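**Student:** A structural model of the following input is requested.
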Amino acid sequence: MTEYPPSVTEHLEPASARRPAVPGRPAADEVEDSGGRPWRDRVLTSTGFDDDEGAEDRTLVAALTTPTTDAALVAVVAGSRLLVAVVAEPGAVEVGPEGLAHDASVDMALVVLTAADGTRALPAFTSVQALAAWDATARPVPVTAARAAQAAVTEGCESIVLDVGSARETALRPSMVWALAQQRDWRPAHDDPFVARSVERAVASEQDITGHGVEDGEPAAHGILRVVLTLRPGLTGEEVREIATRVGERLAADGELRARVDGLAFVLR
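**Tutor:** Alright, predicted model coming up:
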């Protein structure tokens, strides 16, 4: 796995600037992978885009560059081909008779962005040109949006960042990544019937809750679900905290709910 600091927080250097050359290192096509297979004339498994020339998808680019709703953006992404970046990484290093180090094996690694707090994101691109502008040494691999999202989930990435480092850089939040990975439509949490039912189940046993609802939290359109609880008058502060804690724990235990909500806030009335 090759990790970069994310461009949303700091300038990204190309991968070549982060991998200093080793004296005597052979070219990639002169070495073998960790299984002993030579890289020369290697044929990679098809991803279903054998005739793809790496051109940008105009519909996707338009969705990234013009105002639209989050739901519309995710719908366009879901039907698009994306390019993920892979780079050659040295495996074991051996020292030859002349004392020069060289790679005994080379592996292909998916590029992942890592923030200072450890948060991870998968970069994906609309075109070969967009990828090359970010890192000319990375190799593009065309995949469906679903496969890119599934890779992101597998690699522990919370988000997918499209066209990193460009004017149209756009981050897909965790709930969007999960929707793409599960190949289902994405909806804002406050407008998602599944979320509404989950909240209803979480409050059903609380006799001191006389009403509830869900709203878009703040800042708006950032995936925050605001759960509004109307409580019976006369409760003590401790009783209110206990109610909020129980409801919050039930919601947190719902894995599917967590995949559909990017953040949670309570309003008690």
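**Student:** Please count neighbours and contacts with C-alpha atoms only from this point.
**Tutor:** Noted.
**Student:** helix, strand or coil for residue 110?
**Tutor:** strand (DSSP: H, G, I helix; E, B strand; the rest coil).
**Student:** brain fart, residue 198
**Tutor:** Secondary structure assignment for residue 198 (three-state DSSP): helix.
**Student:** For it, list the residues it contacts.
**Tutor:** Contact analysis of residue 198 by CA atoms under 8 Å, 6 or more residues apart in numbering lists 251, 254, 257.
**Student:** In stretch 256-269, which residues are buried?
**Tutor:** Within stretch 256-269, the residues scored as buried using 16 or more other CA atoms under 10 Å are 257, 258, 259, 260, 261, 262, 263, 264.
**Student:** for stretch 158-172, same thing?
**Tutor:** Neighbour-count burial for stretch 158-172 flags 158, 159, 160, 161, 162, 163, 164, 165, 169, 170, 171, 172 (criterion: 16+ other CA under 10 Å).
**Student:** all strands of the stretch 51-200 of the chain, in order?
**Tutor:** Secondary structure of the stretch 51-200 of the chain (DSSP state E, counting those that start in this stretch): strands at 81-90, 93-95, 101-103, 106-114, 120-125, 139-144, 159-162, 170-172.
**Student:** next up, for comparison:
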Amino acid sequence: MAPHDHADHAHAPHDSSAARHLPGHIAAALARAGSGTDSAGQPWEGRDLGGEGNPLHNFDDDNGLADPGYEAAIADLAAGTGSEEAVHRALGTARVFIPVVASLAEDQIGEHGFVEDKEADMALVTITAPDGRTALPAFTSVARLQAWHPEARPVAVYAARAALSAVSDGAQLMVVDPGAEVTFVLRRPAVWALAQQREWIPSYKDESHLPLLRSLAAGEPAVVGITAAPGRGVASRAADGRVLPGGGPGPELRLEVTFRPGTAAADAQACAARIQAALGADRAFAEAVDSIELALASAPA
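**Tutor:** As a prediction, this is how the structure comes out:
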């Protein structure tokens, strides 16, 4: 399995503030930051803002370091004893930092002829994956965020809330710690599962798809069988060259279609096209699989 190095997009942030706005929960938190009153105009002074019931202050004592559970899951993955779903599970309870940057919303010409800021907004930073899709970066520590984008401001949120923001903002991927020693990409189904706070099974391990694959194989006389395996883009590469069996941006699922001996190449191609169309039309399969690669093989004579 050839690893896909996603370091190229890890260093290419772009500010998408022109087309998008911050999700409401982040905008509200930023608007109240540093203010002497809350959104209703009531003063903070003399009020107890602690306690588990106050969601805006879940991170009062945050030290800005990476979540130990996530670090352990990544270490296990690097050692070959962990899995992508274990990393996803660790993110389910982890706090991350989302980078936001100041963006000029309105300017004016001052009395000396210079452009002056009249209004400024805070905008999410996004990055572009190698296949052109939009991805939301999330950082496990303040230090990693600042090393990647010194001008960005860290906003602490639970990883599930960050995934929800990614989904609502049209980002299909979430990239954890871009530019760091280990960068882990959550592909679209994993992002959706995290946003919904439910377990995620990588498509190459999901046995619920087997009946569909068997049915498609049975419907094609020239096909002996269809097998599933991790795609070439599941693996990732750490900064030091180590290959990790997970965390890559895709292709996620490799399907090998084995044909009967003597099947003509044109017939095999037409059959593969029909199979691919059927997979795309199956809603459950399309939602559970981020991207696939088809490999055509011939059974031994």
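**Student:** Tell me which two in the buried residues of stretch 256-269 of the first structure are the farthest apart.
**Tutor:** Using CA to CA, those span at most 12.1 Å, a distance reached by 259 and 264.
**Student:** Just the closest of the buried residues of stretch 256-269 of the first structure to residue 104 of the first structure, please.
**Tutor:** Nearest to residue 104 of the first structure among these, with distances taken as CA to CA, is residue 259, at 41.5 Å.
**Student:** how close does the helix or strand harbouring the closest one sit to the second structure?
**Tutor:** In this assignment (DSSP states H and E), residue 259 of the first structure forms part of helix 255-260. Here helix 255-260 of the first structure, set against the second structure after superposition, deviates by a mean of 3.4 Å using mean CA distance after the TM-score superposition for the first structure.
**Student:** Tell me which other helices or strands that helix touches.
**Tutor:** Applying 3 or more CA pairs under 8 Å, 6 or more residues apart in numbering; DSSP states H and E, one finds that helix 255-260 of the first structure makes contact with helix 174-182, helix 193-203, helix 237-252.
**Student:** before we move on, back to that, for residue 48 of the first structure, find the nearest of the strands of the stretch 51-200 of the first structure.
**Tutor:** Across the strands of the stretch 51-200 of the first structure, residue 48 of the first structure has its closest neighbour in strand 139-144 (7.7 Å, CA to CA).
**Student:** how close does the closest one sit to the second structure?
**Tutor:** Using mean CA distance after the TM-score superposition for the first structure, the mean distance for strand 139-144 of the first structure is 2.0 Å.
**Student:** Please enumerate residues in contact with that strand?
**Tutor:** Contacts with strand 139-144 of the first structure, where a contact means CA under 8 Å, 6+ apart, come from 47-49, 52, 54, 78-87, 128, 131.
**Student:** which among these end up buried?
**Tutor:** If we count by 16+ other CA under 10 Å, those have these buried: 54, 78, 80, 81, 82, 83, 84, 85, 86, 87, 128, 131.
**Student:** which position in the second structure aligns with the last one?
**Tutor:** Structural alignment (TM-score structural alignment) places residue 131 of the first structure against residue 145 in the second structure.
**Student:** what does the fourth one give?
**Tutor:** Alignment note (TM-score structural alignment): residue 81 of the first structure maps to residue 95 of the second structure.
**Student:** Now the terminal residues of stretch 183-202 of the first structure, how far apart.
**Tutor:** 26 Å (CA to CA, to the nearest Å).
**Student:** Ok, stretch 251-265 of the second structure next?
**Tutor:** 24 Å.
**Student:** ok, back up a step: which residues does the closest residue to the match of residue 131 of the first structure other than its chain neighbours contact?
**Tutor:** Using CA to CA, 6 or more residues apart in numbering and skipping the chain neighbours, the partner closest in space to residue 145 of the second structure is residue 139 (5.7 Å). Under the criterion of CA under 8 Å, 6+ apart, the neighbours of residue 139 of the second structure are 96, 97, 98, 145, 176, 177, 178.
**Student:** would TSV of those residues with distance to residue 28 of the second structure be doable?
**Tutor:** Formatted as TSV, the contacts of residue 139 of the second structure follow (distance: CA to CA, whole Å):
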residue	distance to residue 28 of the second structure
96	18
97	16
98	15
145	22
176	24
177	25
178	26
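**Student:** ok, how many other residues are close to residue 245 of the second structure?
**Tutor:** By other CA atoms under 10 Å, the residues close to residue 245 of the second structure number 22.
**Student:** That one - nearest residue in space that isn't next to it in sequence?
**Tutor:** The nearest residue in space to residue 245 of the second structure (CA to CA, 6+ apart) is residue 235, at 4.5 Å.
**Student:** One more: residue 185 of the first structure?
**Tutor:** Closest to residue 185 of the first structure by CA to CA, 6+ apart is residue 179, at 6.3 Å.
**Student:** Give the aligned equivalent of that neighbour in the second structure.
**Tutor:** Under the alignment (TM-score structural alignment), residue 179 of the first structure pairs with residue 193 in the second structure.
**Student:** do the same with residue 214 of the first structure
**Tutor:** With TM-score structural alignment as the criterion, residue 214 of the first structure matches residue 228.
**Student:** Pretty sure that match sits in a helix.
**Tutor:** No. The assignment for residue 228 of the second structure, made by three-state DSSP, is strand rather than a helix.
**Student:** Contact partners for the closest residue to it other than its chain neighbours?
**Tutor:** Excluding its sequence neighbours, the residue lying closest to residue 228 of the second structure (CA to CA, 6+ apart) is residue 255, at 4.7 Å. By CA under 8 Å, 6+ apart, the contact set of residue 255 of the second structure is 226, 227, 228, 229, 292, 293, 294, 295.
**Student:** hmm, 7 Å instead?
**Tutor:** Shown in contact with residue 255 of the second structure (CA atoms under 7 Å, 6 or more residues apart in numbering): 226, 227, 228, 229, 293, 294, 295.
**Student:** The first one - how many residues pack around it?
**Tutor:** Right, residue 226 of the second structure. 22.
**Student:** For it, which non-adjacent residue is closest in space?
**Tutor:** Leaving out its chain neighbours, the residue that sits closest to residue 226 of the second structure by CA to CA, 6+ apart is residue 257, at 4.6 Å.
**Student:** The residue nearest to residue 228 of the second structure pairs with which position in the first structure?
**Tutor:** Per TM-score structural alignment, residue 255 of the second structure is aligned with residue 227.
**Student:** hang on, the earlier thing: so the residue nearest to residue 228 of the second structure is in which element?
**Tutor:** Assigned by DSSP H and E, residue 255 of the second structure belongs to strand 253-259.
**Student:** hmm, back to that, tell me the one among the buried residues of stretch 256-269 of the first structure nearest to residue 59 of the first structure.
**Tutor:** Of these, the one sitting nearest to residue 59 of the first structure (CA to CA) turns out to be residue 260, at 25.5 Å.
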